[in-house]
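Visitor: okay, here's the prediction I keep looking at, along with the sequence it came from:
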Amino acid sequence: MDFTDRTEAGRRLAAALTGAGTLAQDAVVVALPRGGVPVAVEVAAALDAPLDVCVIRKVGVPGQPEVAMGAVGEDGTRVVNQTVVDAAGVTPEQFAAVEAHERAELARRAAAYREGREPVPLAGRTVVVVDDGVATGSTALAACRLVRARGAARVVLAVPVAPYDWTSRLAGAADAFVAVHTPSQFLAVGEFYRDFRQVEDAEVLTALERAGRSRPVVVGEHELAFPTGPAAIAVPEHPVGVVLFAHGSGSGRGSPRNRRVAARLHREGLATVLFDLLTPHEAEDRRKVFDPGLLGGRLSEATRTVRRHPPLTGLPFGYFGASTGAAAALWAAAERDAEPGAVVSRGGRPDLARARLPLVTAPTLLIVGGADQEVVELNRQARSELRCESALQIVPGAGHLFEEPGALEAVADLAAQWFARHLAAGRQGGDRARH
């Protein structure tokens, strides 16, 4: 199982991390430069988390620099792999000479990468340490020690590929370990990448600069109480609109997929509201899961509550519906006093709201996986009954849950563009009306 390149590996690692459900909302992603940075960029974007670097240098065996006999890091962190040192017959003087050389290079790179910026504060937070792979584990161990020394409350070590026994080798280094691939036959990290070219310093600097620019400043992360449970609200600094997520199975608030899409919407200046349309007990009743009137009515009630919430008052709003939640979104959008600015359906069942489709006036985007043929046809039929602006986007090769590499990212991009286009236009119109 190979990765095309570090970017694709990062997307697959992000999917594994969100699926594991081990991360707190205040997570920080820390990359090991240089190779770990392109991987970490994708992880940080998917988690909507700040990105920083943890500068570590491998201390290689003299004459075999690719074989790590230890590692050194910022703040004086030092790891010695005594097994390798003894096997290679390295003397203390030889180790000290290589270490001194690597520390000089470490200082140069740390200064270049940070460009005078202070490191992202880690105290009390969950820190995800990311590299492009683990071989001996010396650099990963040094990185974990470094972030713990900086006050990390919890450390998650995450890589696209590692040997099958990596967790036992690094036991105690991190609180959790996540890898996409753990092969039994392992020679080097590079053998699992089709493109494993060296990452240059300029690429690291560009990635860090872009990550800093694209991360939204969140001025409000809090909850509202709904009859079905709490709603998680995230509000960027200058929101242009708000999107309510509707999921028919009752897993809207806790869905890793919804959180990944929400993170992408935040980068467009869109606030998000994640909540459950059903209580856990109700979600066990399949009749309620497929009842668009019940789900749509609850979405309408939630919308009224959200629009009265001070940070969101006056903002144009839209609905993002998944599965039977798409029917709920369209049902609610057809209410006379609704007036949403846009609707997006992901792998949805708009056919369940067939009776109300001709009444929907909000621009509606239907997104379906190409491999989900039955649902593709249902969405085609539903679109033919819409009388509003609409579009059908098929993600090639994707199944119903969009678990394939890059599939959910395609959904998030399509949704972000649709909402940004229609809700931003609604905000501008509202601003003109107020003036």
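Guide: Sure thing, it's come through.

Visitor: can we go C-alpha only for contacts and neighbour counts from here?
Guide: Fine.

Visitor: quick one: the residue lying closest to residue 137 once chain neighbours are set aside from residue 136, how far?
Guide: Distances taken as CA to CA, 6 or more residues apart in numbering place residue 170 nearest to residue 137, at 7.0 Å, with adjacent residues excluded. Distance, residue 170 to residue 136, using CA to CA, to the nearest Å: 9 Å.

Visitor: now do the buried residues in stretch 223-238.
Guide: By 16 or more other CA atoms under 10 Å, the buried positions in stretch 223-238 come out as 226, 228-229, 231-236.

Visitor: which of these fall in strands?
Guide: Those of these mapping onto strands are 226, 229, 231-236, per DSSP state E.

Visitor: picking that back up, list just the nearest of the buried residues of stretch 223-238 to residue 46.
Guide: Nearest to residue 46 among those, counting by CA to CA, is residue 234 at 15.0 Å.

Visitor: got the contact list for the closest one?
Guide: Shown in contact with residue 234 (CA atoms under 8 Å, 6 or more residues apart in numbering): 218, 220-222, 271-273.

Visitor: thinking again about what came up before, now the buried residues of stretch 223-238 in CSV, with distance to residue 86?
Guide: Compiled in CSV, the buried residues of stretch 223-238 are given as follows (distance: CA to CA, whole Å):
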residue, distance to residue 86
226, 63
228, 61
229, 59
231, 57
232, 54
233, 55
234, 53
235, 55
236, 54
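
Visitor: next, give me the two most distant ones among the residues you listed.
Guide: So, the buried residues of stretch 223-238 by CA to CA: farthest apart are 228 and 236, at 25.2 Å.

Visitor: isn't there a helix covering residue 197?
Guide: No: the assignment for residue 197 (DSSP: H, G, I helix; E, B strand; the rest coil) gives coil, which keeps it out of a helix.

Visitor: measure it to residue 160 for me?
Guide: Taken as CA to CA, the span from residue 197 to residue 160 is 16 Å.

Visitor: what's the answer for residue 3, then?
Guide: Taken as CA to CA, the span from residue 3 to residue 160 is 9 Å.

Visitor: alongside the first one, take a look at this:
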Amino acid sequence: MHRHAFSEHPIRFRDRAHAGRILAQNLDRFTVHDRDLLVLALPRGGVPVGVQVAEYLSASLDVITVRKVGVPWRPELAAAAIADDVLVRNEDVIRKARIDPVALRDAIARERIELRRRNLAYRADRPPAPVRDKTVIVVDDGIATAATMRAALAALRTLGAAELVAAVPVGPADTLADLRTEVEVVCPSSVTHFYGVGASYDHFDQLSDDDVRLSLAGARRHRYPGS
């Protein structure tokens, strides 16, 4: 059975760093002695949250870049997703939506181009952190539909992660409850009447690729174990 950390009382966060510090305190079972621990942040908004989590846990930090390929008339519904070099196809969705194979192939190709651009922007020539046999905490600044989080988790399972944890400061109670049937979920603020991730933050600025690079560079200077 998974252990789930939830709060029934919504929390107001000053900014993503504040949210990351609160989230980190809910991850106490992961100790500094766990050298197989890796924090992966979903850019862009998950990175400043992940920085705080990785610092608190003395863990290595990297990003996991995910591109969702949505059904054309329902873009929030993922027909496939790409994370680093892994393609995850949702065969059930593809079949039921009767997506044309050529159209799907072209859409995947377009998303691969954007994924490569983002990987180059965030990592330069550094390879992705290895995840095989590691405990991986996947961090974002919040969950709405959980589509991106699910895509990241599916890719990490394919890559051989030993244990997966979805960790977010805030999300809708029903979506979180659904997600926790699949994976361990840590979320300090479960919201019944959900109006979007940004509604729980006083400051929820849009982040740039430069912001992500600066955050990752600062985290690497901490020299977390295994980094």
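Guide: Looks like it arrived, so ask away. None of these values were measured; they are calculated from a predicted model.

Visitor: overlay them and tell me the TM-score.
Guide: The TM-score (TM-score structural alignment, normalised by the length of structure 2) is 0.80; 211 aligned residues with a CA RMSD of 2.8 Å.

Visitor: neighbour count winner among residue 170 and residue 136 of structure 1?
Guide: residue 136 (20 against 17; other CA atoms under 10 Å).

Visitor: wait, doesn't the more buried one sit right on residue 70?
Guide: No: contact criterion CA atoms under 8 Å: residue 136 of structure 1 and residue 70 do not qualify, at 9.2 Å.

Visitor: so what corresponds to the residue nearest to residue 137 of structure 1 in structure 2?
Guide: Applying TM-score structural alignment, one finds that residue 170 of structure 1 aligns to residue 179 in structure 2.

Visitor: can you pull the contacts of the residue most central in space within structure 2?
Guide: Geometric centre of structure 2, nearest residue: residue 42, 3.9 Å, by CA atoms, centre = their mean. The neighbours of residue 42 of structure 2, taking CA under 8 Å, 6+ apart as the test, are 63-66, 138-140.

Visitor: any idea where the helices of structure 2 begin and end?
Guide: Ranges of helices within structure 2 are 16-25, 46-57, 91-97, 101-123, 147-158, 173-179, 209-220, based on DSSP state H.

Visitor: which of those sits most buried?
Guide: helix 46-57 (a mean of 26; mean count of other CA atoms under 10 Å).

Visitor: what's the average distance of it to structure 1?
Guide: Taking mean CA distance after the TM-score superposition for structure 1, the mean distance separating helix 46-57 of structure 2 from the aligned residues in structure 1 is 0.5 Å.

Visitor: tell me how far that helix is from the chain's mean position?
Guide: 12 Å (CA atoms, centre = their mean, to the nearest Å).

Visitor: what range does it cover in structure 1?
Guide: Going by TM-score structural alignment: helix 46-57 of structure 2 matches residues 36-47.

Visitor: circling back: in a markdown table, list the helices of structure 2 along with distance to residue 130 of structure 2.
Guide: Shown next, in a markdown table, are those (distance: least, CA to CA, whole Å):
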| stretch | distance to residue 130 of structure 2 |
| --- | --- |
| helix 16-25 | 22 |
| helix 46-57 | 16 |
| helix 91-97 | 27 |
| helix 101-123 | 14 |
| helix 147-158 | 10 |
| helix 173-179 | 25 |
| helix 209-220 | 16 |
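
Visitor: and residue 73 of structure 2, which of those is closest to it?
Guide: helix 91-97 (9.5 Å).

Visitor: look up how far residue 168 of structure 1 lies from the nearest residue to residue 303 of structure 1 once chain neighbours are set aside.
Guide: Distances taken as CA to CA, 6+ apart place residue 244 nearest to residue 303 of structure 1, at 7.6 Å, with adjacent residues excluded. Distance, residue 244 of structure 1 to residue 168 of structure 1, using CA to CA: 43 Å.

Visitor: again with residue 281 of structure 1
Guide: Taken as CA to CA, the span from residue 281 of structure 1 to residue 168 of structure 1 is 39 Å.

Visitor: what do we get in structure 2 for residue 58 of structure 1?
Guide: By TM-score structural alignment, residue 58 of structure 1 lines up with residue 68.

Visitor: how many degrees apart are whichever strand in structure 2 runs longest and helix 147-158 in direction?
Guide: Counting residues, the longest strand found in structure 2 (DSSP E) is strand 74-83. Angle between the axes of strand 74-83 of structure 2 and helix 147-158 is 30 degrees (criterion: axes from the mean of the first three to the mean of the last three CA atoms, to 10 degrees).

Visitor: by how many degrees do strand 74-83 of structure 2 and helix 101-123 diverge?
Guide: Going by the same axes, to 10 degrees, strand 74-83 of structure 2 makes 60 degrees with helix 101-123.

Visitor: thinking again about what came up before, in JSON lines, list the contacts of residue 42 of structure 2 along with distance to residue 105 of structure 2.
Guide: Below are those laid out as JSON lines (distance: CA to CA, whole Å):
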{"residue": "63", "distance to residue 105 of structure 2": "25"}
{"residue": "64", "distance to residue 105 of structure 2": "22"}
{"residue": "65", "distance to residue 105 of structure 2": "19"}
{"residue": "66", "distance to residue 105 of structure 2": "17"}
{"residue": "138", "distance to residue 105 of structure 2": "28"}
{"residue": "139", "distance to residue 105 of structure 2": "29"}
{"residue": "140", "distance to residue 105 of structure 2": "28"}
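
Visitor: for those, which one is nearest residue 25 of structure 2?
Guide: residue 139 (13.6 Å).

Visitor: neighbours around the residue mapped onto residue 222 of structure 2 from structure 1, how many?
Guide: Pairing criterion TM-score structural alignment: the partner of residue 222 of structure 2 within structure 1 is identified as residue 214. Neighbour count of residue 214 of structure 1, defined by other CA under 10 Å: 15.

Visitor: what separates residue 214 of structure 1 from residue 39 of structure 1, distance-wise?
Guide: From residue 214 of structure 1 to residue 39 of structure 1 the distance is 16 Å (CA to CA).

Visitor: quick one: what's aligned to residue 180 of structure 1 in structure 2?
Guide: That one, residue 180 of structure 1, aligns with residue 188 by TM-score structural alignment.

Visitor: list the contacts for its match?
Guide: 5-7, 11, 22-23, 26, 168-170.
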